[in-house]
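Enquirer: fold the following, please.
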Amino acid sequence: MNTSENSNEKNLNHTSPSGNGQAVVVRRLVLSGYYGFKNSGDEAVLKSILTALAEAGAEAGIRIEPIVLSGDPEWTREQYGVEAVHRMKLAEVRRAIKSSDGLISGGGSLLQDATGLGSIPYYLGVMAIARWCGKPTFVYAQGIGPVNRRMFQPFIARAFKKAAYVSVRDDESAMLLRRYGVPQQRIAVVPDPVMGLPALPEADRPEERAADTTPVVGVSVRFWRSDRADLDRVAAALEALARRHQGGVRLRFLPFHHGSDEDASRYVMERLSCDVELAPAHEDPQLMLREVSRCALLIGMRLHSLIYAANQDVPLLGISYDPKIDQFLSRLGQRAGGTTEELDSELFAEHALEIINNTSKWQQSCGGAISQLRRDARKPAQLIVSNLRQ
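Expert: The predicted structure follows:
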């Protein structure tokens, strides 16, 4: 691992007393990502990274003290019991980084310009502040791209070449970085952190619904096309599935983003005549993970709805609106059941019906890949903690 970025300013001398009077080594790490916006997928990424860092630190005899850059610091502090500062107050961000032992950038799809021009300069800017403060930067399971504007590419390459550790969540992201000039040997390909998100402890789990033999099909949708033709096709496919399954199915819509996903779910639900219900948009990602675990099948547009399903060994069927969906499915040896541009409702229903009726076959087919992803999901935390011990 490259530690050339470390300088004399790097503060690696934090200690605090333990319960038995012995000094405990403490490492403070700033986490930069799309956190504090109550998006279940991004909050699951944060929860997964915090959990992995705590476990890796405990194994190494180090206490990790996270400082999260958040859109809502008060909510983040309450939700996770960690220190948090406002991500857009750069004086606070600089103070947090200066008091830390390093910066973690990620995970998630941070470096992309599909949703606007601000994301790439912001996240690279935070990494630059860390370098100016003499702190190592660690790239944690990021998904890179799309980067449609070539002007951003050399800045991404420069930041990643100077990072102490770089990991991305798929081969396509690694390929983009190599194309930008980042050496292949500096890039680790790892799973999305959420593959390592633990389930709720038994004592914290909500009560189960009374036994019901009707299979529950979880559905995660989002707005994408402005004309809503994609959601109309999803509604037709779900209606076909409910009609073709003997005894019917119970469609439970799972909103992964407050507000917008709830509205998208209602849009589809209003076009269905079968049994439908809308789950809460849980702020705690582990509660949404529990929702997914109760499904016989998860049909998802949101990437993290599919990752949640794989995490819980729940059969899944993706609807692709972005290459990241196809990239994740390919790691399971699967293909999308359709896209936002093309979705044959009858073929989709037939595919979904086959999965529901042959759950064990699906799990046997994907089980090995899922187990490997779970094992590998915590490698970035272990390598980062190892770097901080030096």
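
Enquirer: CA atoms for contacts and neighbours, from now on please.
Expert: Will do.

Enquirer: please go through this structure and pick out the longest helix.
Expert: In the chain, assigned by DSSP state H, the helix with the most residues is helix 40-60.

Enquirer: what sits up against the following helix or strand past it?
Expert: Toward the C-terminal end, the helix or strand that comes next after helix 40-60 (DSSP states H and E) is strand 62-70. For strand 62-70, contacts defined as C-alpha atoms under 8 Å, 6 or more residues apart in numbering pick out 24-37, 50, 53-54, 57, 76, 82-87, 93, 96.

Enquirer: now swap in stretch 78-89 and tell me
Expert: Contacts of stretch 78-89 (C-alpha under 8 Å, 6+ apart): 32, 47, 65-74, 76-77, 92-93, 96, 284.

Enquirer: before we move on, the earlier item: buried ones from the contacts of strand 62-70, can you make that a PyMOL selection?
Expert: Selecting only the buried entries of the contacts of strand 62-70 in PyMOL, with 16 or more other C-alpha atoms under 10 Å as the criterion:
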select buried, resi 25+26+27+28+29+30+31+32+33+34+35+36+37+50+53+54+57+76+83+84+85+86+87+93+96
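
Enquirer: so which of the contacts of strand 62-70 sit within helices?
Expert: Those of the contacts of strand 62-70 mapping onto helices are 50, 53-54, 57, 76, 93, 96, per DSSP H.

Enquirer: biggest separation within the residues you listed, which pair?
Expert: Farthest-apart pair in these is 57 and 93; separation 23.6 Å (C-alpha to C-alpha).

Enquirer: hang on, residue 234 is in a helix, isn't it?
Expert: Yes - counting by DSSP: H, G, I helix; E, B strand; the rest coil, one finds residue 234 located in a helix.

Enquirer: what count of nearby residues applies to it?
Expert: By the measure other C-alpha atoms under 10 Å, the count of residues near residue 234 is 26.

Enquirer: run this one through as well so I can compare:
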Amino acid sequence: MVRAICCGYYGEGNGGDEALLASLLQMLPDTVEAIALSGNPSQTETQYGVQTGDRRNAFQVLKVLRAADWFIWGGGSLIQDVTSTISPLYYTGLMGLAQQMGLTTIAWSQGIGPLQRPITRAMAKRAFSGCNLVTVRDSGSAALLTDWQIPFTLAPDPVWALDPKPVPGLWDFPAPRVAVTWRSHPLLTPKRLEILTRALVSFQQVTDTYILLVPFQLSQDLAIAELVHRAIPHHSQILKLTDPQMLRGLFQGVEMAISMRLHSLIMAASQECRCFAISYDPKVSHLMAELDFPGWELSQIPDDANIISKAWIEHYVNGDRLDRVKIQSLSDRAQLHGELLQSLINS
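Expert: Model (predicted):
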């Protein structure tokens, strides 16, 4: 039995990162025993049935490293220095320690960058170059590794292949339903949020849809969801879902998603929802370009609520969904992240 540390932004209440952990655990070979480093070890252990360690406790981290065979950077935008320099230093530091201790090290489904500082770029390059296996989820990360001459495999985000679970009570809400996933960001100013909210009110009135407000990370999204709900109190509901498989299952009962978050767009598209994106980050912009999703960069949102609502109405009425053949292709190719873990076991 191989003991593998799963290291990521787990146990922090972020639905996207939890979906990556759930996808990783779903794809790990049966001969691998997972140990997840988490910000909330007891919750992660209860939710996923795995051993855990406190990602903030140096003694616990060192203890699990000494007992493990593999160290897996488990997906997501772990190696970027836009929001903080602490994140790349933490993760590259742990990867470097695991490599020094002789563990098999795996960078799994990484979204690398942006890396704006020379020190973080140098540390990232060194950490990735020492890995036994590297898989990435987007062309930007692939281009960076190509420039660094580090071997890798490119495959779609593993959340494309995450198994959904039904959401109890979902079908009791009025139909048709539209899911809205907005998050706090410096560029989402009070004025922009007010314009978006007015646009959503108008959109709801014209389409007679029921709005599901879905905070993917309560600490960042809930206040916005509550503000929007107050503007549409009788035609909206806030859904606080913590199970990532239920988050994906939610979109089985939704006609369209208006979202800022990468994994809400992936989950929605995978369930044949129409998707309208608002991008705050290159990873969302890359997905928009790859799948031809309509939307705006957050910094370029129109200042006229009528223009926004008309764009949403047009897409709701006439917009295309991702076709089933494309969805199946993305799901099948996403499985490559798991197949390579199995190949590593067999090598």
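
Enquirer: what's the TM-score here?
Expert: Once superposed, the chains reach a TM-score of 0.92 (TM-score structural alignment, normalised by the length of structure 2), with 345 aligned residues with a C-alpha RMSD of 2.1 Å.

Enquirer: rewinding a little: what is the longest helix of structure 1 packed up against?
Expert: With contacts taken as 3 or more C-alpha pairs under 8 Å, 6 or more residues apart in numbering; DSSP states H and E, helix 40-60 of structure 1 sits against strand 23-35, strand 62-70, strand 103-108, helix 285-293, helix 303-311, helix 379-389.

Enquirer: one more pass at 7 Å, please.
Expert: Packing partners of helix 40-60 of structure 1 (3 or more C-alpha pairs under 7 Å, 6 or more residues apart in numbering; DSSP states H and E): strand 23-35, strand 62-70, helix 285-293, helix 379-389.

Enquirer: the second one vs helix 379-389, what angle?
Expert: With axes from the mean of the first three to the mean of the last three C-alpha atoms, to 10 degrees as the basis, strand 62-70 of structure 1 and helix 379-389 are set at 120 degrees to each other.

Enquirer: same check, this time on the third one
Expert: Between helix 285-293 of structure 1 and helix 379-389, the angle formed by their directions is 160 degrees, by the same axes, to 10 degrees.

Enquirer: residues in structure 2 aligned with helix 285-293 of structure 1?
Expert: The aligned range for helix 285-293 of structure 1 in structure 2 is 244-252, by TM-score structural alignment.

Enquirer: same question for the last one.
Expert: When structure 2 is aligned by TM-score structural alignment, the counterpart of helix 379-389 of structure 1 is residues 336-346.

Enquirer: mean deviation of that stretch from structure 1?
Expert: In the superposition with structure 1, the average deviation recorded for stretch 336-346 of structure 2 is 1.5 Å (mean C-alpha distance after the TM-score superposition for structure 1).

Enquirer: show me what contacts the spatially most central residue of structure 1?
Expert: Closest to where the C-alpha atoms of structure 1 average out (C-alpha atoms, centre = their mean) is residue 45, at 4.2 Å. Going by C-alpha atoms under 7 Å, 6 or more residues apart in numbering, residue 45 of structure 1 touches 107, 193-194.

Enquirer: change it to 6 Å
Expert: Applying C-alpha atoms under 6 Å, 6 or more residues apart in numbering to residue 45 of structure 1 gives the contacts 193-194.

Enquirer: map it across to structure 2 for me.
Expert: Going residue by residue (TM-score structural alignment), residue 45 of structure 1 aligns to residue 20.

Enquirer: which non-adjacent residue is nearest residue 277 of structure 2?
Expert: With C-alpha to C-alpha, 6 or more residues apart in numbering as the measure, residue 295 is the residue that lies nearest to residue 277 of structure 2, at 4.5 Å, once sequence neighbours are left out.

Enquirer: list the residues that contact that neighbour.
Expert: 276-278.

Enquirer: these in strands, which ones?
Expert: 276-278 (DSSP state E).

Enquirer: quick one: buried residues of stretch 90-99 of structure 2?
Expert: Neighbour-count burial for stretch 90-99 of structure 2 flags 91-92, 94-99 (criterion: 16+ other C-alpha under 10 Å).

Enquirer: what stretch of structure 1 does that stretch fall on?
Expert: Aligned by TM-score structural alignment, stretch 90-99 of structure 2 falls on residues 122-131 of structure 1.

Enquirer: average gap between the matching stretch and structure 2?
Expert: Looks like 0.8 Å for stretch 122-131 of structure 1 (mean C-alpha distance after the TM-score superposition for structure 1).

Enquirer: who touches the match of helix 285-293 of structure 1?
Expert: Contacting residues not belonging to stretch 244-252 of structure 2 are listed as 15, 19, 164-167, 267-268, 271 [C-alpha under 6 Å, 6+ apart].

Enquirer: swap in stretch 317-336 of structure 2?
Expert: Stretch 317-336 of structure 2 has contacts (C-alpha under 6 Å, 6+ apart) with 155-158, 160-161, 270, 272-274.

Enquirer: can you measure across that stretch, start residue to end residue?
Expert: Its first and final residues considered, stretch 317-336 of structure 2 spans 35 Å by C-alpha to C-alpha, to the nearest Å.

Enquirer: now do that stretch: distance to the chain's middle.
Expert: 17 Å (C-alpha atoms, centre = their mean, to the nearest Å).

Enquirer: what's around residue 347 of structure 1, how many residues?
Expert: Using other C-alpha under 10 Å, residue 347 of structure 1 has 15 neighbouring residues.

Enquirer: tell me the contacts of it?
Expert: Applying C-alpha under 6 Å, 6+ apart to residue 347 of structure 1 gives no contacts.

Enquirer: secondary structure class for it?
Expert: Assigned by three-state DSSP, the conformation of residue 347 of structure 1 is helix.

Enquirer: tell me the spacing between it and residue 205 of structure 1.
Expert: Following C-alpha to C-alpha, the distance that separates residue 347 of structure 1 from residue 205 of structure 1 is 36 Å.

Enquirer: gap between the counterpart of residue 96 of structure 1 in structure 2 and residue 92 of structure 2?
Expert: Aligned against structure 2 by TM-score structural alignment, residue 96 of structure 1 finds its counterpart in residue 64. As judged by C-alpha to C-alpha, residue 64 of structure 2 and residue 92 of structure 2 stand 17 Å apart.

Enquirer: could you do residue 183 of structure 2 as well?
Expert: 27 Å.
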